[in-house]
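[1] Please work out how this folds:
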Amino acid sequence: MTTAETEFADVLEAVRGVVPTLRENGRQAEQQRWIPEENLQLLDKAGVFRLATERRHGGLDASLAQQVEVLAEIARGCPSTGWVSAVWLASSWVARGHSPEAKEEIFATPSVRVSGVFSPVPTATLTPVDGGYLLNGTWKFNTGCRGADWNGMSATLTLPDGTAEEMATIVPISEFEFADDWHVSSVAATGSSTTTAKDVFVPTHRVQKLGVVMAGVESRSQPGRTDRDYSLGEFAVAQAVGVFLGIAQGALELFLERLPGRGIAYTAWSKQSEHPYTQIQVGTVAAKIAAARGLSAEVNDLVQRRADEGVELSVVEKGKVRGDSAYAMQLTREAVEILYNASGATGIQLSVPLQRFHRDIQGLSLHGLSLLSTNMEIYGRALLGLDADGAF
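    As a prediction, the model looks like this:
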């Protein structure tokens, strides 16, 4: 193996080794509405937060497929920890679209954690001042902000001619205020609080056109930009599938662990595993997970090939990435639902991790970039030769 392959194998092995601890800490994570420090330290030591950093800055520059594989292992232990890791890695990749000067600051520590929100925020603004801008705004659903080093946020800059342009900023997380408003029934440990900036000064070199940091091949001409040419929308959706795969695989493992000795209440079946319907359910779940892995692998290969070739994904290919990724997520959600419904009344106890995996994958399925209907509409429009008519 090459040095890069060996380094990645070491990260993957280390992450697999801490899955039991991540799973054991799951209930504590949910109760405190943030990932336990032990989880973060274990993943940091494993090298997870170096995966999206360029090698020239001490990172591993892992491929999309490699990131998906690691995220699946993390989520197999703790869905919330997996989701936060995915957001930090995706946002770290976005940070690579900033100026060389900004990147020297951001990646001074290769194992960097970057959170961010790039959804439209009409109230977020940039005001020009000497040497930079003043950033003001409030951003909801800022996943991982409570443990991040940097925060990448979108904001609107009004140009002298009165037109508006969407910009991307990157700011130390310490410059933001956090609201204690993350009270949710799903992925509670992601700490996705609302963050606010009040007259935060951002130097010019840490402000970039939003289209540049989100773009694919058209960003290659940007000074200092040498990395893989992903487009953020397709990269983020394809990468997120890893979390869903991990949740489904973890749920299957948890179900099988509880099965020995369990009967079916109010029936003559003393061993649930001997009932044909249970056998059908487990087989169906395994097949759904395998099908989702197959879709994910095909998408990852397509995105990676186009990125490494420096060729922009076609409209239909972008639609395929969105559609196939969303369908893979749908399959994993269905798999977990089957397992939850087969777990009996005792499965609702908070001490049974499977119920948390079920709630978490339900919540993540509602994310705007995960939603099946949205992504299938985009895919269908692309196949029919119509404009995608959507963000990202």
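
[2] C-alpha only now, for contacts and for neighbours.
    Fine.

[3] quick one, helices of the chain?
    Here the chain has its helices, by DSSP state H, at 3-24, 26-32, 37-46, 64-77, 79-95, 100-106, 210-214, 232-258, 276-309, 315-341, 353-364, 372-383.

[4] Of these, flag the one that's most buried.
    helix 79-95 (a mean of 27; mean count of other Cα atoms under 10 Å).

[5] mind checking how far that one is from the chain centre?
    5 Å (Cα atoms, centre = their mean, to the nearest Å).

[6] With stretch 346-362 instead?
    That offset, for stretch 346-362, works out to 21 Å (Cα atoms, centre = their mean).

[7] got the end-to-end distance for it?
    Chord length of stretch 346-362, first to last residue, is 19 Å (Cα to Cα, to the nearest Å).

[8] what does it rub up against?
    23, 26-27, 79-80, 185-187, 244, 247-248, 250-251, 254-255, 333, 336-337, 340 (Cα atoms under 8 Å, 6 or more residues apart in numbering).

[9] So which residue is smack in the middle of the chain?
    Centrality entry for the chain: nearest residue to the mean C-alpha point is residue 86, 3.2 Å, by Cα atoms, centre = their mean.

[10] ok, that one to residue 9 distance?
    Taken as Cα to Cα, the span from residue 86 to residue 9 is 18 Å.

[11] Pretty sure residue 156 sits against residue 163.
    No: look at residue 156 against residue 163 with Cα atoms under 8 Å: they stay out of range, at 10.0 Å.

[12] Another for comparison:
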Amino acid sequence: MQNLIQKMPDTAPQDTVAHLAALLPTLRDRGEETERIGRLPATTIADFEDAGVFGSLVPQVNGGSEVSLQTYMDMIVEIGRGDGSAAWTAGILSGAAWMVAMLFPRDVAQEVLAAPHSRVATVLSPRSIEAHEVGGGIWIEHGVWNFNSGAHNAQWNLLGFPLKNHQGLPEILTVLLPIHECKLLNDWDTFGLRGSGSTSVEVEDVFVPRSHLASLSAVMKGDFQSVHLDAVPLYRLPLVPFLATKLLFPSLGMAKAALELALASASRRGIPFTVYAKQDEAAVTHVQMAESSAKIDAAEQILRNSVKALLSHADGSSPMDIPTRTRLMRDAGYVNKLLWESIDALATSSGSAFAKKDNLLGRLWRDAKVASLHGALTPTTNFELAGRVQSHKDPQSWFL
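    Here you go, the predicted structure:
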């Protein structure tokens, strides 16, 4: 297994992360526009295409750069330091391209991913669904999926839903659709992550051929259609723990940016109704900054440990066991808690200027709060999953 990890290609240019870091001022300057239009501007899409963001997790056989998971994490974190919505969207679109590669046979993946800068959106759980098997595939009579992040910037959509198989047992399926077969409902009107464009989508009277249908239930048991990638660990990562871990990369970037901004402003502002002409002269400020930075550092270390754990179970010899999967979900919930607590504390310490609509720390706070609400990152839910397994009980989750 160690040899497999060492041989994992990382063909992204050595300066890819530095390239994205250099975009930080530009992404911040575009923040207001990104929020206003409710999606990534064409200029940001072009910048990410130039940096190879959308092809970062695409296999080399499909023309992608197939970067290491560690490099991918660093890329999304750097984008998060510039703009939360941009990082969230970049993470969703690149992650969904990875899903297409690992879920489907080579010819289907090639159809979707071979086009330059192909972008795929995804939602794994529907709000409502009416679908049934027909000859040669699935007929979706009507379905609605909430929170389809990046759909405005995508050419394809990967949608999941439960359906009883021919044995009458529930199975989690995904269908791959051109985005034009999905009606974007444009109902994403939030106080944070507005630029992710996480609209609901509706699908009505659409036939999906069997070639564009994959079983998440099978993948979670180690049964992959993408047999041509069996020797590439990146495409044998445990699906749901990886997706939950990946969702936290933007928040880590936002937390790092919040700390930088708070430290910078503390040397310029005083504390009203005290003797402190500068906030950074006060002991309470030292405590707040140190505690927040400790939480951010701890969160980053846990995430990097999770990345190592994911790779260590990605040789395809056997699926990751349930205790390890639930531990990674527990850790994702805890990292979510740590990062939100750090950003909230830094914002609270920043004074009344934080309330201004154009305050950058305020935007980070809003984006981070909405990011923290994702169902896969809910601390109490994930703690319960792990606690049930630790107590030798069934986790009661279809996604594990």
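
[13] quick one on the thing from earlier: tell me the counterpart of the residue nearest to the centre of structure 1 in structure 2.
    Residue mapping for residue 86 of structure 1 onto structure 2 gives residue 91, with TM-score structural alignment as the criterion.

[14] Also residue 147 of structure 1?
    Using TM-score structural alignment as the criterion, residue 147 of structure 1 maps onto residue 153 of structure 2.

[15] Compute the number of surrounding residues for that match.
    22 (other Cα atoms under 10 Å).

[16] and the helices of structure 1 as JSON lines, adding distance to residue 128 of structure 1?
    Conversion of the helices of structure 1 to JSON lines gives the following (distance: least, Cα to Cα, whole Å):
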{"stretch": "helix 3-24", "distance to residue 128 of structure 1": "43"}
{"stretch": "helix 26-32", "distance to residue 128 of structure 1": "39"}
{"stretch": "helix 37-46", "distance to residue 128 of structure 1": "37"}
{"stretch": "helix 64-77", "distance to residue 128 of structure 1": "37"}
{"stretch": "helix 79-95", "distance to residue 128 of structure 1": "21"}
{"stretch": "helix 100-106", "distance to residue 128 of structure 1": "18"}
{"stretch": "helix 210-214", "distance to residue 128 of structure 1": "17"}
{"stretch": "helix 232-258", "distance to residue 128 of structure 1": "27"}
{"stretch": "helix 276-309", "distance to residue 128 of structure 1": "35"}
{"stretch": "helix 315-341", "distance to residue 128 of structure 1": "36"}
{"stretch": "helix 353-364", "distance to residue 128 of structure 1": "37"}
{"stretch": "helix 372-383", "distance to residue 128 of structure 1": "36"}
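
[17] And the strands in the stretch 51-200 of structure 2?
    Taking DSSP state E, counting those that start in this stretch, the strands of the stretch 51-200 of structure 2 run over residues 120-123, 128-134, 137-148, 156-164, 170-178, 183-184, 199-209.

[18] Any chance you could list what contacts the last one?
    Think strand 199-209 of structure 2. By Cα under 8 Å, 6+ apart, the list of residues contacting strand 199-209 of structure 2 from outside reads 136-149, 151, 175-177, 181-188.

[19] Report the mean distance between it and its aligned residues in structure 1.
    On superposition with structure 1, the mean distance recorded for strand 199-209 of structure 2 (mean Cα distance after the TM-score superposition for structure 1) is 1.8 Å.

[20] Where in structure 1 does stretch 253-271 of structure 2 align, residue-wise?
    With TM-score structural alignment as the criterion, stretch 253-271 of structure 2 aligns to 246-264.

[21] which residue lines up with residue 333 of structure 1 in structure 2?
    Per TM-score structural alignment, residue 333 of structure 1 is aligned with residue 340.

[22] Hmm, residue 370 and that match touching each other?
    No: here residue 340 of structure 2 does not reach residue 370: they are 10.0 Å apart, not a contact under Cα under 8 Å.

[23] picking up where we left off before, look at residue 156 and residue 163 of structure 1 and report which has more neighbours.
    A direct count of neighbours by other Cα under 10 Å for residue 156 of structure 1 and residue 163 places residue 156 higher, at 22 against 8.

[24] Would you mind finding the match for residue 56 of structure 2 in structure 1?
    Per TM-score structural alignment, residue 56 of structure 2 is aligned with residue 51.

[25] cool, and residue 211 of structure 2?
    Under TM-score structural alignment, residue 211 of structure 2 pairs with residue 205 in structure 1.
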